[in-house]
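Enquirer: please find the sequence and the predicted model below.
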Amino acid sequence: MTSSDALPVAVIGAGPVGLAAAAHLIRRGLPVKVYEAGSTVAANVKDWGHVRLFSPWEYNTDPAARTLLEAHGWRGPPGKVMPTGSDLYEAYLKPLAETPEMAAVIETNAKVTAITRQGADKVLSKGRGTKLFVLAVSNGNGSIRRDLARAVIDASGTWTTPNPLGAGGILAEGEAENAGNIAYGIPDVLGRDRAIYEGRTTLVVGAGHSAANVLLDLARLAERDPATSIVWATRGENLMRVYGGGRADQLPARGELGSALKALLDGARVTLVAGFSVVRVRADGDQVIVEGETANGLREVGPIDRIVVSTGQRPDLNLTRELRLDLDPWLESSKALGPLIDPNEHSCGSVPPHGHRELAHPEPGFYTVGIKSYGRAPTFLMLTGYEQVRSVVAAIAGDLAAADDVHLVLPETGVCSTNLPVEGAPASSGCCGGPAPAQVDDACCVADAEAKAEGKSGCGCGPAKPPETIAEPAGCC
């Protein structure tokens, strides 16, 4: 048997949050080993490198990572500038990984395929918490090695496990057979993938920020080549959530993204098919026909040259099958976070400060952090992940005072509930009592404006909070 004190804390994933976890472990003098499945750190970030973040640099770097970089002469980019994924990699993540302290603990091309306890499967309870973690690690050569760890921080993300085209959460009929006509996520429409989309008809499925980015890029491509045609399909009929809070959004670029999308639709540059749940894809020569359920029965869309599925991602639960996890039953997030981020209930983007206690599982020493901790919920910001790992690392180090001293201030979206107004409906149907008074610039609705006047925060539905925290979820919305 190996003493746990001599073993590292295993960090799975060398993306922004995983590297931040390693930086905090290094600062506390704890041994750490970072496993990255890609050929370079932040491989997933590089995959969406063409996308510009709607949050500026000040929200996208971690304090412990900055301290480590600055010790080697690094100077951070201007805080108010919004980076692309490539900027984030080149100016921050790559230099961070190249510091001597980090380079010594990162292994690339190392995919963790499973985690368990030494000598114990999921069923065994006796002495479970004293047993070391065992990681099955593949280097792509067909063999699997077993590494031991004292604790595990899973920051592997969700980017490589996209949700399917099928509206029910499973593959649509014909989705696998027509994979050559389908892309997932945010393809580089204006760059490396341009030839696939230029002059062709593309169907974008989804109603989030990823779909908005793809639609706007396709519109720019259509300006250069009018033969480029765009169809947008959404399961819901109310698009106010994706349009966002406009000027009420504390991240202006996020608000502008929704506003630009609405202008695109208003200008009839995109054909919208709302209330459309995809059930089937069938070939039509080199193109495809997409069938979906609507309130009026089945409807066909097509022929289509290319489908872009921008319906979000989901966590890979196979990785942790032999561990005892406590997950929200529908979001697959950490269970304690589920009610706070559930898109069925609210869309404020306000998440109460949370740390190691909310991110822990019944498996002692195992934590899920980063976007994976949110499961299928789409509202994660990197700033959240950085505070998560600061708290988790402090807990692993035994510094519970620091671990419990959690501070998190997230920029509000300006959209305060799922009870959003439908286009053409009277103003009184708006969220929380209708639109905010015209003279109130930072409120999204009447209840929000009134509550903020009373010193409350968030969507105006939570109790008053000191400035270093944020409001509870907006129950009244």
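Expert: Okay, I see it. Numbers count the residues shown, from 1 in each chain.

Enquirer: only C-alpha atoms from now on, for both contacts and neighbour counts.
Expert: OK.

Enquirer: what segments of the stretch 101-250 of the chain are strands?
Expert: Per DSSP state E, counting those that start in this stretch, the stretch 101-250 of the chain has strands spanning 106-107, 111-117, 133-138, 144-149, 151-154, 182-184, 201-205, 229-233. These are given in chain order.

Enquirer: deepest-packed of those, please.
Expert: Greatest average neighbour count among these goes to strand 201-205 (a mean of 25), per mean count of other C-alpha atoms under 10 Å.

Enquirer: who wins for proximity to residue 354 among the strands of the stretch 101-250 of the chain?
Expert: strand 151-154 (15.8 Å; C-alpha to C-alpha).

Enquirer: packing partners for that closest one?
Expert: Packed against strand 151-154 by the contact rule (3 or more C-alpha pairs under 8 Å, 6 or more residues apart in numbering; DSSP states H and E) you find strand 9-12, strand 366-368.

Enquirer: mind listing what's buried along the helix or strand following the shortest one?
Expert: The helix or strand immediately downstream of strand 366-368 is helix 382-396, counting by DSSP states H and E. Buried positions in helix 382-396, judged by neighbour count with 16 or more other C-alpha atoms under 10 Å: 382-396.

Enquirer: how about the secondary structure of residue 18?
Expert: Per DSSP: H, G, I helix; E, B strand; the rest coil, the secondary structure class of residue 18 is helix.

Enquirer: which residues in the stretch 201-350 of the chain form helices?
Expert: 209-224, 240-243, 252-266, 338-341 (DSSP state H, counting those that start in this stretch).

Enquirer: those: which one's closest to residue 292?
Expert: The closest of those to residue 292 is helix 209-224. By C-alpha to C-alpha, the value is 18.2 Å.

Enquirer: gap between residue 34 and residue 281?
Expert: 40 Å (C-alpha to C-alpha, to the nearest Å).

Enquirer: structure B:
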Amino acid sequence: MSAPATAGLPVVVIGAGPVGLAAASHLTERDITALVLEAGPQAAAGVRAWGHVRLFSTWGELTDPAAEKLLAPTGWTKPDTTAYPTGADWAQQYLQPLADVLGDAVRYGATVTGVSRAGRDRVVDADRADQPFAVDYRLPDGAEHRVLARAVIDASGTFALPAPAGGNGLPALGEAAAADRITYRVPDLSNPAVRARYAGRRIAVVGSGASAFTALAALAELARDVPGTRAVWVLRRGISGSTFGGGTADQLPARGALGLAAKAAVDDGHADAVTGFRTRAVERDGAGSVVLVGDDGTRLDPVDEVIVLTGLRPDLTFLGEIRLGLDERLQAPAALAAEIDPNQHSCGSVRPHGYRELAHPEAGVYLVGMKSYGRASTFLAMTGYEQVRSVAAALAGDIEAADRVELTLPETGVCGGSGLFDDPAGHASGGCCAPAPQLVRIGTGTAALPVVEAGTPSGGCCG
């Protein structure tokens, strides 16, 4: 009897971020050969891109047990488990050392361009499950390569595809033409050039999650130093009890403090909030400023800059020849989607899950980490670590361990969902849009709150 076509082939892991490296660690622990394909020039390229942002998860929640075992013989010491690292800290003190330990199992500058069954497009059924996967990737010099794999774990995340400003999911009219005044990332105001771009300016912040909280808090600090700096917070929904997260009821204290810091930015007069506004167009006025226009024709006052933080999306283009079972709304695995629907759940209410929920019609393919959540952005690193532990166990044939999924997530302090569904009444699903755009000031007092920045798609729970 001949050996199966996949015998001796590696498991290809796409992405050398936190969850991808954890996947490789668990595979290595089970004596399964892993090959990690990372598009960037070093480990955790996505994390490094937001290296200035401080996570609201502590070091105790940001390292994986199997990875720690690999690192231990090198003399690596786990940082203070109660401390909150920045993205740069996470990459430099944990992720890059882990990638170094994995050595040649991590291939840098390798951008995956396609995944399929060897010799089979997505239409062909014959002997499909017996064929290895063909993973194509491109190197920086343009050279194209193909590697065969017994399974594929896609941990490439969603950071590369930020959502647009448009309220209907498409770019707003004129959004591309105003690209010189728009950023889709939390700006690094410690960088002198970036700081100069926003200092003394009027800035629109579009979005309602942790990244928007981070930007508002940072701009409030800038406003205290540079008069004339002012933010306009543009929300598609109205202000409700859950708008600023769980506050003191959040079991991740820094996450709660982040929302309170954003509230303080508004309370202290450094930002105004425009509610019930869904952007239809981005226009330039005669002075070169930017004007946001709503679906109902409402025109906001001109701003100098726009920071769009409306979420992230998974890149599914290179998986076009693979049979995926994705929820039509969230673009997440169908069995997982109901658990992570942001209309109903917060990141503390998602039940433990593993390889079964992450499985697809194409056996042997798993979307893990932030990518497994599709367009739902409330993700914690510890969720991803448990996902890949289960997947690695399943690939090793240890189904008992794979099914023994154990994970307790910290509650957000927010009851129900995030209110993404725009109920005109303004009260369903934990808080929704106001019936018409309104400029509001929240509260009258000031608050002495720490500016604790958000975790990002790979690190903390993001709205």
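Expert: Perfect, I can see it now. Please read all numbers here as calculations on a predicted model, not as lab measurements.

Enquirer: nearest to residue 269 of the first structure, of the helices and strands packed on strand 151-154 of the first structure?
Expert: Ranking those by proximity to residue 269 of the first structure (C-alpha to C-alpha) places strand 366-368 first, at 41.6 Å.

Enquirer: quick one: average offset of the closest one versus the second structure, please.
Expert: For strand 366-368 of the first structure, the mean deviation from the second structure after alignment is 0.4 Å (mean C-alpha distance after the TM-score superposition for the first structure).

Enquirer: show me what that strand is packed against.
Expert: Going by 3+ C-alpha pairs under 8 Å, 6+ apart, strand 366-368 of the first structure lies up against strand 151-154, helix 356-359.

Enquirer: so can I have CSV of these showing distance to residue 267 of the first structure?
Expert: Listed next are those as CSV, based on distance: least, C-alpha to C-alpha, whole Å:
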stretch, distance to residue 267 of the first structure
strand 151-154, 44
helix 356-359, 45
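
Enquirer: please name whichever of these is nearest to residue 368 of the first structure.
Expert: Across those, residue 368 of the first structure has its closest neighbour in strand 151-154 (4.8 Å, C-alpha to C-alpha).

Enquirer: rewinding a little: redo the strands of the stretch 101-250 of the first structure as TSV? Include distance to residue 323 of the first structure.
Expert: Converted to TSV, the strands of the stretch 101-250 of the first structure look like this (distance: least, C-alpha to C-alpha, whole Å):
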stretch	distance to residue 323 of the first structure
strand 106-107	23
strand 111-117	6
strand 133-138	10
strand 144-149	14
strand 151-154	11
strand 182-184	29
strand 201-205	34
strand 229-233	38
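
Enquirer: circling back: select, out of the helices of the stretch 201-350 of the first structure, the one closest to residue 30 of the first structure.
Expert: If we rank the helices of the stretch 201-350 of the first structure by C-alpha to C-alpha, the stretch that ends up nearest is helix 338-341, at 30.6 Å.

Enquirer: for the closest one, give me the average deviation versus the second structure.
Expert: Average distance between helix 338-341 of the first structure and its aligned residues in the second structure, after superposition and using mean C-alpha distance after the TM-score superposition for the first structure, equals 0.9 Å.

Enquirer: how near is the closest residue to residue 322 of the first structure other than its chain neighbours to residue 362 of the first structure?
Expert: Once flanking residues are discounted, residue 322 of the first structure sits nearest to residue 122: 4.8 Å by C-alpha to C-alpha, 6 or more residues apart in numbering. Distance from residue 122 of the first structure to residue 362 of the first structure, counting by C-alpha to C-alpha: 11 Å.

Enquirer: ok, those two, which is more surrounded?
Expert: It is residue 122, of residue 122 of the first structure and residue 362, that has more neighbours when counted by other C-alpha atoms under 10 Å, with 15 against 12.

Enquirer: what do we get in the second structure for that one?
Expert: Per TM-score structural alignment, the equivalent position to residue 122 of the first structure in the second structure is residue 122.

Enquirer: what residues does that match make contact with?
Expert: Under the criterion of C-alpha atoms under 8 Å, 6 or more residues apart in numbering, the neighbours of residue 122 of the second structure are 116, 320-323.

Enquirer: returning to what we had before: what is in contact with residue 122 and residue 362 of the first structure at once?
Expert: Contact criterion C-alpha under 8 Å, 6+ apart; residues bridging residue 122 of the first structure and residue 362 by contacting each: residue 324.

Enquirer: and stretch 39-46 of the first structure, what's buried?
Expert: With burial defined by 16+ other C-alpha under 10 Å, the residues of stretch 39-46 of the first structure counted as buried are 40-46.

Enquirer: sorry, wrong one. I was asking about stretch 317-325 of the second structure.
Expert: The neighbour-count criterion (16+ other C-alpha under 10 Å) identifies 319, 322-325 as the buried residues of stretch 317-325 of the second structure.
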